[in-house]
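Chemist: mind looking at a prediction? Sequence and model below.
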Amino acid sequence: MLVVRNLRAGYGRIEALHGASLSVRRGEIVALVGANGAGKSTLLKAVAGLIVPWHGEILMEDRPIAGKKPPEIVAAGIGLVPEGRWLFPPMSVRDNLVLGAYLRLRRGDKEGVRQDLERVYELFPILAERKEQPAGSLSGGEQQMLAMARALMSRPKMLLLDEPSTGLAPLLVEKIFDIIVQLNAEGITFLLVEQNARAALTIASRGYVLETGRMVLQGRAQDLLDDQEVKRAYLGKDYREFAEGRA
């Protein structure tokens, strides 16, 4: 579904990705893990059209999308939930959600947007309760749900999630990851960027490890969880407790 080949990208004269490659098949949850500064967010930004790659290919359903503008990427079926959420704090929850359907509204799909508003309210009941409140008044976990719901309003085939667990309490992290699993079961494909490697790999089918702009390891998620180097560098001693808690 998504193929990234030999991607080089960066900012100014600083190269953050040095020929990174990965693939995501339809229906998968693929985890991309690594330390801060490894280039994970840069890769997502390149896929989403927020930065222009210096070199390499990005294909969505065999169509090249590298260098295209964000609205074209959204129209191709890719939604981004960025790190930091990028909400519009003074605007209401409902208005933030409607903005996620901007391209659809331009095409006149008002009824479809109305139906999808109801769908995301069912998926995230707290947003229905808070729909008239300013987005900036929500808690961190509620804002993360709003960011995910806003991305869903574009009816994506694939969601790119950038550090969805950042700043959240463990119970909220588990709730967010449960929602990811539910959405995946409903047919949405995920590329999940996470510093919380144990959480990401526990729900993923496959994973990649990115270090200083280069892919250094890839494989089945369970194999990566069992890999001694991955355990040492990214998982910590208590990763099994998280995994067993989800079993």
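Modeler: Okay, I see it.

Chemist: when you work out contacts or count neighbours from here on, use the C-alpha atoms and nothing else.
Modeler: OK.

Chemist: could you say which helix or strand holds the residue minimising distance to the centre of the chain?
Modeler: Nearest residue to the geometric centre of the chain (C-alpha atoms, centre = their mean): residue 161, 1.0 Å. Using DSSP states H and E, residue 161 sits in strand 158-162.

Chemist: and the residue nearest to residue 220 when sequence neighbours are not counted, how many neighbours?
Modeler: Excluding the flanking residues, the one nearest residue 220 by C-alpha to C-alpha, 6 or more residues apart in numbering is residue 206, at 4.3 Å. Close neighbours of residue 206, defined as other C-alpha atoms under 10 Å, add up to 23.

Chemist: putting a second one here so we can go through both:
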Amino acid sequence: MLQIRNLKCYYGGIRALSGVSLSVSQGELVALIGANGAGKSTLLQAICGLLSSWEGEIQFDGKPLAGLKPPAIVARGVSMVPEGRLIFPPLSVLDNLKLGAYLRSRQKDHAGVQQDLEKMLDLFPVLRERAKQNAGTLSGGEQQMLAVGRALMASPRLLLLDEPSMGLAPLVVRKIFDTLTELRKTGLTILIVEQNAQAALEIADRGYVLETGRMVLAGEASQLLEDKEVKRAYLGKDYSKFYEGRG
């Protein structure tokens, strides 16, 4: 579904990605892990059309994304949950969700938007409880749920997530990742960027390791979890609270 070949990205004269290649097949959940500054967010921004200065090839469903603006990429079926959530604090929870479907609303898909809105409120019951509240009054975990719901309102076939666990308590992270696992079961394709390597690899089919703009390792997620170098570099933290009770 997603094919990236020899991607090179630049910020001014600085190269952020150096010939990165990556693929995500339909129905997969793929994790991209790496330290802060490795270039993970840059890769997602290039996919979404938010970064104009890049070289290489990005294809979605066999068609190039080069030169397309973000709305056109969303229309193709790609949606992103950005780092830091970037919700609209003064707007209500409902209005934030509806903004995720702005292209669909312009296409007069009002019935479909309303149906998916109910699905999001079922997926995240706390958002139903707080539907009329300003989004800025939500907790960090609730805001992350809102950001995921907003991205899903675009009815994507490929969901990108940029550091969804950032700043959240372990129990909240578990809820978010359990939700991603359930979404994958519906056939949604997911690419997740994470510093929380173990949490991401535990739910992923495959994984990639990015270091200072270069892809240094790739493989089945279960294999990466057992890789000595991955353990040394990324799995040193104690995530026992996250996994407590997962059974």
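Modeler: Perfect, thanks for sending it. Quick caveat: nothing in here was measured; it's all calculated off a predicted structure.

Chemist: TM-score of the superposition?
Modeler: The TM-score (TM-score structural alignment, normalised by the length of structure 1) is 0.97; 247 aligned residues with a C-alpha RMSD of 1.3 Å.

Chemist: look up how far residue 23 of structure 1 lies from the residue nearest to residue 220 of structure 1.
Modeler: Remark: distance between residue 206 of structure 1 and residue 23 of structure 1 (C-alpha to C-alpha, to the nearest Å) = 10 Å.

Chemist: sorry, back to before: how big's the offset between the strand holding residue 161 of structure 1 and structure 2?
Modeler: With mean C-alpha distance after the TM-score superposition for structure 1, strand 158-162 of structure 1 departs from structure 2 by a mean of 0.4 Å once superposed.

Chemist: mind naming the longest helix for structure 1?
Modeler: In structure 1, with assignment by DSSP state H, the single longest helix is helix 170-185.

Chemist: who does that helix touch, helix- and strand-wise?
Modeler: Packing partners of helix 170-185 of structure 1 (3 or more C-alpha pairs under 8 Å, 6 or more residues apart in numbering; DSSP states H and E): helix 197-203.

Chemist: try it again with 10 Å
Modeler: strand 29-33, helix 110-123, helix 140-152, strand 158-162, strand 189-194, helix 197-203, helix 239-246 (3 or more C-alpha pairs under 10 Å, 6 or more residues apart in numbering; DSSP states H and E).

Chemist: show residues contacting it.
Modeler: Helix 170-185 of structure 1 has contacts (C-alpha atoms under 10 Å, 6 or more residues apart in numbering) with 27-29, 123-124, 140-142, 144-145, 148, 152, 158-159, 161, 164-168, 186, 188-190, 192, 196, 199-200, 202-204, 242, 245-246.

Chemist: what about 8 Å?
Modeler: By C-alpha atoms under 8 Å, 6 or more residues apart in numbering, the residues outside helix 170-185 of structure 1 that reach it are 27-29, 141, 145, 164-165, 190, 199, 203.

Chemist: now swap in stretch 224-236 of structure 1 and tell me
Modeler: 34-35, 195-198, 201-202, 207, 218, 237.

Chemist: that stretch: how far from the chain's middle?
Modeler: 22 Å (C-alpha atoms, centre = their mean, to the nearest Å).

Chemist: likewise stretch 7-19 of structure 1?
Modeler: Put simply, stretch 7-19 of structure 1 sits 20 Å off its chain's centre (C-alpha atoms, centre = their mean).

Chemist: got it, and stretch 164-172 of structure 1?
Modeler: Centre-to-centre, stretch 164-172 of structure 1 and its host chain are 14 Å apart (C-alpha atoms, centre = their mean).

Chemist: flag every buried residue along it.
Modeler: 164-166, 168, 172 (16 or more other C-alpha atoms under 10 Å).

Chemist: now stretch 49-59 of structure 2
Modeler: 49, 51-52, 54-55, 57-59.

Chemist: equivalent analysis for stretch 176-194 of structure 1, please.
Modeler: For stretch 176-194 of structure 1, the neighbour count (16+ other C-alpha under 10 Å) marks 176-177, 179-181, 183-184, 188-194 as buried.

Chemist: quick one: contacts of stretch 87-102 of structure 2?
Modeler: Against stretch 87-102 of structure 2 from outside (C-alpha under 8 Å, 6+ apart): 113, 117, 127, 130-137, 143, 146-147, 149-155.

Chemist: and for stretch 132-145 of structure 1?
Modeler: With C-alpha under 8 Å, 6+ apart, stretch 132-145 of structure 1 has contacts from 85, 87-94, 96, 124, 126-127, 164, 167-168, 172, 176.

Chemist: quick check: PyMOL command selecting the buried ones in those.
Modeler: Here is the PyMOL command that selects the buried residues among the contacts of stretch 132-145 of structure 1 (16+ other C-alpha under 10 Å):
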select buried, resi 85+87+92+93+94+96+124+127+164+168+172+176
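
Chemist: next step: the contacts of stretch 132-145 of structure 1 restricted to strands.
Modeler: The strands, defined by DSSP state E, take in nothing from the contacts of stretch 132-145 of structure 1.

Chemist: good, wrapping up.
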